[in-house]
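**Student:** Sequence below, structure please.
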Amino acid sequence: MTMIVPLSYAITPIPPESGFSGFINIGAGVTTVESNTLAESGSIELGNKTITSLNKSPNSETSGLPVLGLEIAYTFASTQTQVFFGNQLEDFIRFDFSARGGIRQKIGNAGVIGISFVETPLATEVWEDPFVTGSERTSSERTSSGYRLIWDKIYGSGLELRYSSREVDIDKERSGEALGLSAADRTLLDRNGDRNRFSVQYTFKWNENKHIVTPVIAYTDQDLDGGAVAYDGLSLSVNYIYSVNRWKFITNTTYAELKYDEINPVFSDKADSSRVGASFTAFYNKPFGWNWTANAGVVWFQENSDIDFYDSSVSLVNIGMLYQF
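**Tutor:** As a prediction, this is how the structure comes out:
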């Protein structure tokens, strides 16, 4: 399951002067998750330890969680080069808390090129064997690491290209063991592998940037070792930013269709699915005269699979305070 959350601003422009820059956000939220495959993230429970049937959609778990993010960058103005570490502001607004370290470089009129290495600082726990019924399931760490390439403001236009690749590793992969599946069938359920994503987006601005609309088309290839859990598909998103006075409102909608490679040996069917998501985030600059930006948002995501076991949903409500320097 992937959380679909709002797109944000384009890459933060490289400052014209040398020195440090960045942001920090401190906040909190409440999330409700329905998933038969996720266990927990940190101390936040995401799924039920015990299930009684493989033919039902998951129950929900509601938890509070901290919403923290930061980035520290240093700019070399003479070469228009910037090195950075942390959560990029564009990712924070998408609630993607992967840690990134990398470099951004302005290439004359060609635009801005960026490369970053990505690591998940806090592993997500999944079930070693999600198909255990009638007794408590055991969780296992799932980590991912990789890199991301970005080419933004291509020749002064609103065009941006992105490519990312991550390796997904589950510490103890035992899917299907409790069902006594053959070695060949268990191999079809292996969730280790690679995730590749390529996207194209174009930003339209008018009325002195009061309105900003960014449509995005993306192709995702979840190239996992198990053919029954590997998939690929296209997603379409539209991001709208409206600014007025000290307010900024960001709305995003997303739809995706995913096709799985092989039949799942547990259910004798493919887990083809559709995903739909929407989010809304509001920012208010300098509340009470403070040099911070208050923010609040809601996120909703749902995946409907041809196999009920793999249905999932996420909803999130959050508030926070953002400081940029």
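**Student:** C-alpha from now on. contacts and neighbour counts both.
**Tutor:** OK.
**Student:** burial count for the spatially closest residue to T62 that is not a sequence neighbour?
**Tutor:** The shortest distance from T62 to any non-neighbouring residue, by Cα to Cα, 6 or more residues apart in numbering, is to T32 (4.3 Å). Neighbour count of T32, defined by other Cα atoms under 10 Å: 17.
**Student:** The residue most central in space within the chain: what secondary structure?
**Tutor:** Geometric centre of the chain, nearest residue: D96, 4.8 Å, by Cα atoms, centre = their mean. Here D96 is coil, with the state taken from DSSP: H, G, I helix; E, B strand; the rest coil.
**Student:** Contacts only, for it.
**Tutor:** Applying Cα atoms under 8 Å, 6 or more residues apart in numbering to D96 gives the contacts N87.
**Student:** likewise the one 10 residues further on?
**Tutor:** With contacts defined as Cα under 8 Å, 6+ apart, K106 is in contact with I14, Q80, T81, V112, I113.
**Student:** for F95, same thing?
**Tutor:** F95 is in contact with V5, counting by Cα under 8 Å, 6+ apart.
**Student:** And for R197?
**Tutor:** R197 makes contacts with R162, Y163, S164, S165, A218, Y219, T220, D221, as judged by Cα under 8 Å, 6+ apart.
**Student:** can you give me the helices for the stretch 51-200 of the chain?
**Tutor:** 89-92, 183-187 (DSSP state H, counting those that start in this stretch).
**Student:** Nearest to I212 among those helices would be which one?
**Tutor:** helix 89-92 (14.6 Å; Cα to Cα).
**Student:** Who are the packing partners of the closest one?
**Tutor:** strand 60-76 (3 or more Cα pairs under 8 Å, 6 or more residues apart in numbering; DSSP states H and E).
**Student:** List the buried residues in the strand it packs on.
**Tutor:** Residues of strand 60-76 classed as buried: 60-62, 64-65, 67-76 (neighbour count, 16 or more other Cα atoms under 10 Å).
**Student:** Could you do stretch 169-184 as well?
**Tutor:** Within stretch 169-184, the residues that count as buried by 16+ other Cα under 10 Å are D169, I170, K172, E173, R174, S175, G176, E177.
**Student:** Let's compare: structure for the following, please.
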Amino acid sequence: MEKKYLVCCMALFSGQALAELGESGFSGEISALIGFGSEESNFNTDSDKTINNVDNSGQSKSEVLAAPLGQLRYTFGQLDNHQVFIGTSREDIAVGDFALEAGYRFGLTEDSSVAVSFLPTIMGGETWEDPYLVGAERKATDISGNAFRFQYNGIMDSPFSLDLAYYTQDIDVEHSGSQYTSTQQKLLDRSGNGLYSKASYKYMIDSTSLLQPALIYKTFSADGEAMSSKSYGAELSYMKFVSKHAFSISGKYLNISYDASHPVFDIEQKNSEYSLFAGYEYDQFMGWDDWAFNAIAGYDAKSSNITFFDETQYMVGVGVTYKF
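**Tutor:** All right, here's what the predicted structure looks like:
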């Protein structure tokens, strides 16, 4: 089960997307979240190891999720406009996944900043060595990868922001299509690298409400042509702050097309992805100045022209955050 919801929903409350870096010295937050989630996917290594065909969508598996999140920041400089940070970013993660991030942020003006960061193991997790293996036991293998990220928030003191990333993906043991010819197997190699870009605009409806539309474009160049893809889409987020309460909801759509015909299904894969996230934060929880209560929920669906790639997942969770 991917745990990106634990980050993406919390990101909607993050103040670090603003240019103001804060007072000099150390600051940060530590969050503890627990939730319940379910995922239906043919690539979930917790599902059945043996399948009899590739004509159906994956089985549904549920689990309890727990994740400690947090980030440590150090702000310095005569104008407090330099900052280094490490931890779990509460901003939108470059390729939509849970990851450690370390980097440097520079405040250009009160309303504008740039940041560069490194995200190790951004694509970390497990998948099948050969997801399409029929009539035999499939084996799990590791996914790894890194990302290098650049952000420009408040471009020239405007409401526009830009988020760019270069990322890699490596499948430790790649045996996709082992029951097919060597030529077909080469088309299914999932290791590669990609580019991510997101342009957003912050519109203040009033002093307590924010609407943020964004456009997203991604490319992934895999070693196997049938696994290379281009994605484009849009995202819309709404945030409302009332006294100690903060509410948010965010929706995203992505259209993904692949570069070559999939040799297992003899057709080019085309996917549509839909995501919906909602979050709530209650500051000064239990009367404690530095604590907050959080509740989050997320739903993610992938609809493909090839049933085998259809996926759905959801999660709900609650937790507390300590800010310092």
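**Student:** Put one on top of the other, what's the TM-score?
**Tutor:** Their TM-score after superposition, calculated using TM-score structural alignment, normalised by the length of the second structure, is reported as 0.91; 315 aligned residues with a Cα RMSD of 2.1 Å.
**Student:** what about the residue nearest to the centre of the first structure, distance to I150 of the first structure?
**Tutor:** Going from D96 of the first structure to I150 of the first structure by Cα to Cα, to the nearest Å gives 16 Å.
**Student:** And for N318 of the first structure?
**Tutor:** For N318 of the first structure relative to I150 of the first structure (Cα to Cα), the value is 28 Å.
**Student:** Let me see the ranges of the strands in the stretch 151-300 of the first structure.
**Tutor:** Assigned by DSSP state E, counting those that start in this stretch, the stretch 151-300 of the first structure shows strands spanning 159-170, 193-202, 204-206, 211-224, 231-244, 247-260, 273-285, 293-305.
**Student:** mind giving me CSV with the ones you listed and columns for distance to Q88 of the first structure?
**Tutor:** Below are the strands of the stretch 151-300 of the first structure laid out as CSV (distance: least, Cα to Cα, whole Å):
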stretch, distance to Q88 of the first structure
strand 159-170, 15
strand 193-202, 18
strand 204-206, 22
strand 211-224, 18
strand 231-244, 18
strand 247-260, 17
strand 273-285, 17
strand 293-305, 16
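**Student:** nearest to V132 of the first structure, of those strands?
**Tutor:** For V132 of the first structure, the closest of the strands of the stretch 151-300 of the first structure is strand 159-170, at 17.2 Å, according to Cα to Cα.
**Student:** Report all helices and strands that the closest one contacts.
**Tutor:** Secondary-structure packing of strand 159-170 of the first structure (3+ Cα pairs under 8 Å, 6+ apart): strand 139-152, strand 193-202.
**Student:** so that strand versus strand 193-202, what angle?
**Tutor:** Counting by axes from the mean of the first three to the mean of the last three Cα atoms, to 10 degrees, strand 159-170 of the first structure lies at 160 degrees to strand 193-202.
**Student:** average gap between strand 159-170 of the first structure and the second structure?
**Tutor:** Superposing on the second structure and averaging over aligned pairs (mean Cα distance after the TM-score superposition for the first structure), strand 159-170 of the first structure comes out at 0.6 Å.
**Student:** who's in contact with that strand?
**Tutor:** Outside strand 159-170 of the first structure, the residues that reach it (Cα under 8 Å, 6+ apart) are 118, 140-154, 191-203.
**Student:** Please list only the buried members of those residues.
**Tutor:** So, of the contacts of strand 159-170 of the first structure, 118, 140-154, 191-199, 201-203 end up buried under the neighbour-count rule (16+ other Cα under 10 Å).
**Student:** hey, which of the helices of the stretch 51-200 of the first structure is tucked in deepest?
**Tutor:** Comparing those by mean neighbour count (mean count of other Cα atoms under 10 Å), helix 89-92 comes out on top with a mean of 21.
**Student:** Please state the offset of it from the chain centre?
**Tutor:** Taking the mean of its C-alpha atoms, helix 89-92 of the first structure sits 10 Å from the chain's own mean (Cα atoms, centre = their mean, to the nearest Å).
**Student:** Kindly report the same for stretch 150-167 of the second structure.
**Tutor:** 17 Å.
**Student:** Ok, stretch 109-116 of the second structure next?
**Tutor:** 22 Å.
**Student:** which of the residues in that stretch are buried?
**Tutor:** D111, S112, S113, V114, A115, V116.
**Student:** M204 of the second structure: how many residues sit nearby?
**Tutor:** Neighbour count of M204 of the second structure, defined by other Cα under 10 Å: 13.
**Student:** what do you get for the one 5 residues further on?
**Tutor:** Neighbour count of S209 of the second structure, defined by other Cα under 10 Å: 16.
**Student:** Contact partners for it?
**Tutor:** Here S209 of the second structure is in contact with Y238, M239, K240, F241 (Cα under 8 Å, 6+ apart).
**Student:** Would you mind checking those residues for buried ones?
**Tutor:** Buried subset of the contacts of S209 of the second structure (neighbour count, 16+ other Cα under 10 Å): Y238, M239, K240, F241.
**Student:** Out of those, the closest to Y258 of the second structure would be?
**Tutor:** Checking those against Y258 of the second structure by Cα to Cα gives Y238 as the nearest, at 31.5 Å.
**Student:** Kindly reformat the contacts of K106 of the first structure as CSV and extend each row with distance to E303 of the first structure.
**Tutor:** As requested, the contacts of K106 of the first structure are exported to CSV (distance: Cα to Cα, whole Å):
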residue, distance to E303 of the first structure
I14, 37
Q80, 42
T81, 40
V112, 34
I113, 33
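**Student:** Quick check: the gap between the nearest residue to F92 of the first structure once chain neighbours are set aside and I24 of the first structure.
**Tutor:** Counting by Cα to Cα, 6+ apart, the nearest residue to F92 of the first structure once its immediate chain neighbours are dropped is G69, at 6.3 Å. Noted for G69 of the first structure: a distance of 6 Å to I24 of the first structure, by Cα to Cα.
**Student:** Likewise for R195 of the first structure?
**Tutor:** Taken as Cα to Cα, the span from R195 of the first structure to I24 of the first structure is 29 Å.
**Student:** for Y255 of the first structure, same thing?
**Tutor:** Counting by Cα to Cα - Y255 of the first structure and I24 of the first structure are separated by 30 Å.
**Student:** How about P16 of the first structure?
**Tutor:** The gap separating P16 of the first structure from I24 of the first structure is 21 Å, by Cα to Cα.
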